[in-house]
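Q: Attaching a predicted model along with its sequence, questions to come.
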Amino acid sequence: INPVTIAHRGVNQKNGVPNTLESLKKTIKYHPDYIEMDVHMTKDNKFIVLHDNNLKKLAGIKAHPEDLTLAELKKLNVTANNHQTKLTDFDTYLKYANQHHQKLLIELKTTPNNATNFANIFAKRYYANIIENHHQLHTLDFQTLMILQNDIPKGNLNYLMPYNLTIPEENIHAYGMRYSTLSPDFVAINRQKHKLVYAWTPNSRLAINKALSLGVNGIVTDNVSQLHVAIKEAQHWSDAERLLQVLLYS
């Protein structure tokens, strides 16, 4: 039991506004293997670090990221978890992560209003950087994944699937799956196919133990400090204790 640890949206225990440079700086100190973060394209075909497709929740305005230029987006105050800061452009976020040898798990957020060559633009601009610094990419959109496979053939590309109903046969590095829908069979089948499974987003200790008992390859969580503790304890489980965990959560 030794999954890679992944800090969801770059935070740990609500230590900042998700997907911002300020929270990245704090969360790096917990030494996750990867920091997961989200990228949207802006009106001027640049990239902003942001999860939601609407700025209402974080910034209090009714607008989509693709409605504004990068300069306009960076002027906005965003608030979450009792913290306030500014949005961060992807170039700045990426540069800081590279300087601190922090690997990223980058989600490309697709919307109907994106430029049709959105994924191509991203791949062309960041291909060398992603390969050199061992970052990973993932997306919920299968068409975007296929474009990235063509444009970044040597990259580690992951497919996010809300439910484990099917297993696509394409050359995919890993599958991201909601932890509550995972089963021992799904993990075992992917292991046989030499594919990785990342569990999303167990935050309580019970949920983390469920993911650990299934033997997943990575865990994406909002509480990476707790995950580190849970992994150390799980490595000392006896066979009987691990079986008990599987039975409890299956």
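A: Here it is on my side, so go on.

Q: Every contact and neighbour count from this point should use C-alpha atoms.
A: Noted.

Q: Mind listing residues that contact the strand ranked longest in the chain?
A: Longest strand of the chain, by residue count under DSSP state E: strand 34-41. Residues from elsewhere that reach strand 34-41 (Cα atoms under 8 Å, 6 or more residues apart in numbering): 4-10, 19, 24, 28, 47-51, 65-66, 90, 102-110, 114, 118, 220.

Q: Let's see which of those end up in strands.
A: Residues of those located in strands (DSSP E): 4-7, 47-49, 103-108, 220.

Q: of all the residues you listed, which comes closest to Gly176?
A: Val220 (8.9 Å; Cα to Cα).

Q: got a list of what the closest residue to that closest one other than its chain neighbours touches?
A: Leaving aside its sequence neighbours, Val220 sits nearest to Ile6 (Cα to Cα, 6 or more residues apart in numbering; 4.6 Å). When contacts are counted by Cα under 8 Å, 6+ apart, Ile6 touches Pro32, Asp33, Tyr34, Ile35, Glu36, Leu105, Gly218, Ile219, Val220, Thr221, Val224.

Q: Alongside the first one, take a look at this:
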Amino acid sequence: MTLIFAHRGFSSIEPENTMSAFQEAEKCGADGIELDVQLTKDGEVVVIHDEKVDRTTNGKGYVKDYTLSELQQLNAHYIFKKQNEKVRIPTLKEVFDWLAGNHLICNVEIKSHEFQQFHLEEKVIAFIRRYGFEKRVILSSFNHYSIVHCYRLAPDVETALLYSYGIYLPWVYAKGLHARAIHPHYQTLTEEIVQMSRQNGIKVRPYTVNREKDMKRLFAMGCDAIITDEPKKALRLRQSDGQSFSS
């Protein structure tokens, strides 16, 4: 069965990478969530996508230049500015506290491609160990040096390679880096890549799949999961496609 991961939570109806987006993903029945992590000025692991806070909050500047206390004074309302309640940037600890009460899979994307985030991988893995989430967390990144570092720190935690352009024999490349999955942009995927990757023990979870025709195509290919802003739509299509947990 193709699993449904909510991209930055249910981000089409709630501000991305916030607790409300993650909670709505659980309510709609998603199998997992995807989120992004960075370090604050004082070394705290926070959940936010961009290196700058400008797009998703009412603040300006780089995440790395804010302390946690300063970051959490911002309103992370993103495009949902009509909401009356203030929306905070969550910490990874807050998300893991919440995950301890459910069974969702969590894909943690390590954001370390623009700035070197010293010890980000170590801190994320320490949280995984603390909560016993070794089998529930997937570590992904566009920075493949980071993926290798994660594998060396925690070979028992699944790692996945993010990429947006075509890679020759991606299943071979993934195995060479000890990654257990590839998370490609959905437009780079062919049936051969999905089949050969899975035959070689590499899971395939494309991103960010929002259109019905793309969802149907990737379900038919047998992808292990899709990452989407529209988990409710994906779940409806999966059910109509006849996929079940016994398949």
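A: Ah, there it is. Note that the structure is predicted; figures quoted are calculated from it, not measured.

Q: Quick check: the two most widely separated of the contacts of Ile6 of the first structure?
A: The two members of the contacts of Ile6 of the first structure with the most space between them (Cα to Cα) are Leu105 and Val224, at 14.4 Å.

Q: Check the gap between the residue most central in space within the first structure and Leu50 of the first structure for me.
A: Centroid-nearest residue in the first structure, with Cα atoms, centre = their mean: Glu36, separated by 3.3 Å. Using Cα to Cα, to the nearest Å, Glu36 of the first structure is found at 11 Å from Leu50 of the first structure.

Q: in the second structure, which spans are strands?
A: For the second structure, the strands defined by DSSP E cover 3-7, 32-39, 45-47, 105-110, 137-141, 158-163, 181-184, 203-204, 225-228.

Q: that older thread, most surrounded residue in the contacts of Ile6 of the first structure?
A: Within the contacts of Ile6 of the first structure, most neighbours by other Cα atoms under 10 Å means Val220, with 30 neighbours.

Q: And Ser23 of the first structure? What does it align with in the second structure?
A: Correspondence of Ser23 of the first structure to the second structure, assessed by TM-score structural alignment: Ala21.

Q: Pull the number of nearby residues for that match.
A: Ala21 of the second structure, neighbours per other Cα under 10 Å, totals 22.

Q: How about Arg136 of the second structure?
A: 16.

Q: How about Phe118 of the first structure?
A: 20.

Q: Aligned to it, what sits in the second structure?
A: Using TM-score structural alignment, the equivalent of Phe118 of the first structure in the second structure is Leu120.

Q: Could you give the number of residues near the nearest residue to its match once chain neighbours are set aside?
A: Spatial nearest neighbour of Leu120 of the second structure, chain neighbours left out: Leu39 (6.6 Å); criterion: Cα to Cα, 6+ apart. Using other Cα under 10 Å, Leu39 of the second structure has 26 other residues around it.

Q: Please report the distance of Leu39 of the second structure from Val63 of the second structure.
A: According to Cα to Cα, Leu39 of the second structure stands 7 Å off from Val63 of the second structure.

Q: for Ser240 of the second structure, same thing?
A: Counting by Cα to Cα, the separation of Ser240 of the second structure from Val63 of the second structure is 42 Å.

Q: These two: which has the busier surroundings?
A: Under the neighbour definition other Cα under 10 Å, Ser240 of the second structure and Val63 were set side by side, and Val63 has more, 23 against 10.

Q: Can you find the partner of that one in the first structure?
A: Alignment note: Val63 of the second structure maps to Pro65 in the first structure; criterion TM-score structural alignment.

Q: Does that match touch His51 like I think?
A: No - shown here, Pro65 of the first structure and His51 do not form a contact pair, counting by Cα atoms under 8 Å, at 9.8 Å.

Q: OK, contacts around the match of Val63 of the second structure?
A: His40, Met41, Thr42, Lys43, Ile48, Asn53, Asn54, Leu55, Leu73.

Q: now the angle from the biggest helix by length in the first structure to strand 156-161?
A: Looking across the first structure with DSSP state H, the single longest helix is helix 118-132. Orientation of helix 118-132 of the first structure against strand 156-161 (axes from the mean of the first three to the mean of the last three Cα atoms, to 10 degrees) gives an angle of 130 degrees.

Q: quick one: buried residues of helix 118-132 of the first structure?
A: Of the residues in helix 118-132 of the first structure, Phe118, Ala119, Asn120, Ile121, Phe122, Ala123, Tyr127, Ile130 count as buried by neighbour count, 16 or more other Cα atoms under 10 Å.

Q: ok, average deviation of it from the second structure?
A: Superposing on the second structure and averaging over aligned pairs (mean Cα distance after the TM-score superposition for the first structure), helix 118-132 of the first structure comes out at 3.2 Å.

Q: and the direction of that helix versus that of strand 103-108, what angle?
A: Here helix 118-132 of the first structure runs at an angle of 170 degrees relative to strand 103-108 (the same axes, to 10 degrees).

Q: list the helices and strands helix 118-132 of the first structure packs on?
A: Counting contacts by 3 or more Cα pairs under 8 Å, 6 or more residues apart in numbering; DSSP states H and E, helix 118-132 of the first structure is packed against helix 142-151.

Q: Now with 10 Å, please.
A: Judged by 3 or more Cα pairs under 10 Å, 6 or more residues apart in numbering; DSSP states H and E, helix 118-132 of the first structure is in contact with strand 34-41, helix 90-99, strand 103-108, helix 142-151.
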